[in-house]
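# coords below, sequence missing:
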């Protein structure tokens, strides 16, 4: 086989190796742009360039070069992802762009930190600082502040321990409607866990209605009377967990509430913790 044939074979092998990175590139491009069509267009453009540039194809680790090329293409368009109602995406979008990309490369693409730093042209020491700060900011933005409205002290304590065990904050517990509304006004919680039958004859359904009237606030009913909402045609107020409950049920319901996009027209379901 002459040199030209051998060079052609090597080139085909390298192009084949480039194509093996496409699933990863599409995933990163989607996170980078926030738009699947635009992301795929980015991937197509950089692969076209990579397949015609010998110096690109000869790189020992083309995946890192491809990530860098995606970033460069995004920079030429001054691209930032569109606002998202999804809390995780919104938290990432609040980061400086280089920190957002670093977070994505390490947490989404599973690159070692030194490789992610190389893609972004950052010293490793700088990348360590920025990644730690990005993780802190994301964690804070995804920390829910939860109000517990429950007149049974033991159950209220159990709910509070479950909430704190998940890494969220408890802004207070209230056995009555007045106390619940006072705490909500003082701490602006992002989620409320509500019993239906409260002390002094109060009703958690009325608490939920008042909280929604004042501002959108997701609620989860934790009650020994799980049919009461359905009887009144008020299932839209929030999901119901019947007593007795398990911690797994509470944790799953909280996770769904925290990571579900806010209702249209309402503020985000999760905001920075107070």
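Yep, it's here. All values reported here derive from a predicted model rather than from experimental measurement. Numbering: from 1, shown residues only.

# hey, let's count contacts and neighbours off CA atoms from now on
Will do.

# name the SS class of the residue nearest in space to the middle of the chain, please.
A centroid search over the chain (C-alpha atoms, centre = their mean) returns residue 88, at 1.6 Å, as the residue closest to the centre. Under DSSP: H, G, I helix; E, B strand; the rest coil, residue 88 falls in the helix class.

# cool, and the one 10 residues further on?
Secondary structure, three-state DSSP: residue 98 is helix.

# nearest residue to it in space, please, no chain neighbours.
Residue nearest to residue 98 in three dimensions, not counting chain neighbours: residue 120, with 7.5 Å by C-alpha to C-alpha, 6 or more residues apart in numbering.

# how much space separates that neighbour from residue 65?
Applying C-alpha to C-alpha, to the nearest Å, the value for residue 120 to residue 65 is 10 Å.

# element containing residue 154?
Per DSSP states H and E, residue 154 falls inside helix 153-165.

# alright, now check it against this:
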């Protein structure tokens, strides 16, 4: 491999390993696929197509070799967190191409045109594969959702979004005290929380109290993201800014539940 190509690829390898591990189900198997990809590239660097950029070319090459190469699957090596193990179990039940497409478009952040180029499909096909993958996630992760939101129209929108994905709403809480009481009465499988609530109380405080008694994924949906993105405290994994696109909320719910280590609560 030429020095310049090697230098271009080196910073991309941690991301390719991340993708490969998610796809293969373990660090050992994923790294074996990446090594196979690099060995092929060392033998003949003309096999990489860089017309769409070096990153897309590298993932495209990996995709070709993934479909053509059999690397023995590894047993769990004890290095994955419960969240990673849960995600791997759910990924393993998906059709292979839906799994690849979902990971490329979410975990790796490729656009639909970029993903289409990587897996050699057209954009409509990629869009359908993503929809199929999200539908499968929704089927696996149906749960009961606690909504903490004081604006009636917004809470109605969120309820409709939640129910359209096959989940159910345990309660819509307008204040921190209502939210805490609701969670104690009925353990939710997911919490959607605003920050500024009806009586001046804080959705952040409500979530903190809820999480002190249970483990549950939380998505903050707020007009004030800067209040959470301060760098002064552990920051939320899932944060959606108002006004929101319903599809963004749907994707956030799917991802939060997909990587949740706790069992979903039956709807």
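Good, I have the coordinates. Predicted model, so just to flag it, every value in this text is computed and none were measured.

# drop the TM-score for these two in here.
The TM-score (TM-score structural alignment, normalised by the length of the second structure) is 0.53; 186 aligned residues with a C-alpha RMSD of 4.2 Å.

# checking residue 262 of the second structure next. Helix, strand or coil?
coil.

# what's the burial count for it?
By other C-alpha atoms under 10 Å, 15 other residues sit near residue 262 of the second structure.

# which residues does it contact?
The contact partners of residue 262 of the second structure, by C-alpha atoms under 8 Å, 6 or more residues apart in numbering, come to 215-216.

# please tell me how far the residue nearest to residue 98 of the first structure sits from residue 126 of the first structure.
Residue 120 of the first structure is 11 Å from residue 126 of the first structure, by C-alpha to C-alpha.

# check residue 88 of the first structure too.
From residue 88 of the first structure to residue 126 of the first structure the distance is 24 Å (C-alpha to C-alpha).

# ok, residue 258 of the first structure next?
For residue 258 of the first structure, the distance to residue 126 of the first structure (C-alpha to C-alpha) stands at 32 Å.

# what about those two, which has more around it?
Of the pair residue 258 of the first structure and residue 126, residue 258 is the one with more neighbours under other C-alpha under 10 Å, namely 24 against 10.

# excluding chain neighbours, what is closest to the counterpart of residue 59 of the first structure in the second structure?
In the second structure, residue 59 of the first structure lines up with residue 50, judged by TM-score structural alignment. Spatial nearest neighbour of residue 50 of the second structure, chain neighbours left out: residue 57 (4.9 Å); criterion: C-alpha to C-alpha, 6+ apart.

# could you name the helices and strands sitting against the helix or strand hosting that neighbour?
Here residue 57 of the second structure is covered by helix 54-68, with elements defined by DSSP H and E. When contacts are defined as 3 or more C-alpha pairs under 8 Å, 6 or more residues apart in numbering; DSSP states H and E, helix 54-68 of the second structure sits against helix 3-9, helix 27-43, helix 112-119.

# rerun that using 7 Å as the cut-off
Applying 3 or more C-alpha pairs under 7 Å, 6 or more residues apart in numbering; DSSP states H and E, one finds that helix 54-68 of the second structure makes contact with helix 112-119.

# compared with the first structure, how much does the helix it packs on deviate?
Superposing on the first structure and averaging over aligned pairs (mean C-alpha distance after the TM-score superposition for the first structure), helix 112-119 of the second structure comes out at 1.3 Å.
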